[in-house]
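> Could you work out the structure for the sequence below:
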Amino acid sequence: MKANVGGIDRVLRVLLGIALIAATLAGALPVWGWIGIVPLATGLFSFCPLYSILGICTKKAG
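Have a look, this model is predicted:
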């Protein structure tokens, strides 16, 4: 697993994941809101399997 998520992409994924999970816990979203676990995990681990398949990398070289 080589990191392929970086910078702003990573921050947005974590924030979106937290927002979806929080909204679900608050009752504002139905059970599908738990999908927020996916962007949260990909942001925390800096790795997105779909990016690997598509050959995308938002992490700066270095």
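
> okay, CA-based contacts and neighbour counts for the rest of this
Will do.

> what ranges do the helices span in this structure?
Assigned helices in the chain, in chain order: 7-25, 37-45, 49-54 (criterion: DSSP state H).

> before we go on, could you also do this sequence so I can check it against the first one:
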Amino acid sequence: MFSRNVGPIDRLLRLVIGAALLAGFFLYPEAPYRWLFLIGIVPLATGVMSSCLLYRLFGFSTHR
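Below you'll find the predicted structure:
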């Protein structure tokens, strides 16, 4: 379905950053702009799927 265009190091960074942002959503329930942590869904999803729409649009790939 999706062609892989996210390499292993890029994927690991996306997974870690996405998980950290989502953890912030749950760790700081009183933060005024807490919903901004939900942006972590994007790098987490692209890391899990190993496919990035922006990479595809610009013809870029970190996958070997």
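
> Of the helices of structure 1, give the one that comes closest to V31 of structure 1.
helix 7-25 (6.7 Å; C-alpha to C-alpha).

> ok so, going back, now render the helices of structure 1 as TSV, adding mean neighbour count.
Shown next, in TSV, are these (neighbours: other C-alpha atoms under 10 Å):
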stretch	mean neighbour count
helix 7-25	17
helix 37-45	18
helix 49-54	11
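
> Now render the ones you listed as a markdown table, adding distance to K60 of structure 1.
Below are those laid out as a markdown table (distance: least, C-alpha to C-alpha, whole Å):
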| stretch | distance to K60 of structure 1 |
| --- | --- |
| helix 7-25 | 8 |
| helix 37-45 | 15 |
| helix 49-54 | 14 |
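
> Now do the same for L44 of structure 2: its match in structure 1.
Aligned by TM-score structural alignment, L44 of structure 2 pairs with L40 of structure 1.

> got the contact list for its match?
Neighbouring residues of L40 of structure 1 by C-alpha atoms under 8 Å, 6 or more residues apart in numbering: R13, V14, L15, L16, G17, I18.

> how about a cut-off of 7 Å?
R13, V14, G17, I18 (C-alpha atoms under 7 Å, 6 or more residues apart in numbering).

> Can you tell me which of those residues is nearest W32 of structure 1?
W32 of structure 1 lies nearest to G17 out of those, by C-alpha to C-alpha, at 12.2 Å.

> just checking, the closest one touches G43?
No: with contact defined as C-alpha atoms under 7 Å, G17 of structure 1 does not count as touching G43 (8.6 Å).

> Run through the residues that contact the residue nearest the centre of structure 1.
By C-alpha atoms, centre = their mean, structure 1 has its centre lying nearest to P39, at 2.1 Å. The neighbourhood of P39 of structure 1, defined by C-alpha under 7 Å, 6+ apart, consists of R13, V14, L16, G17.
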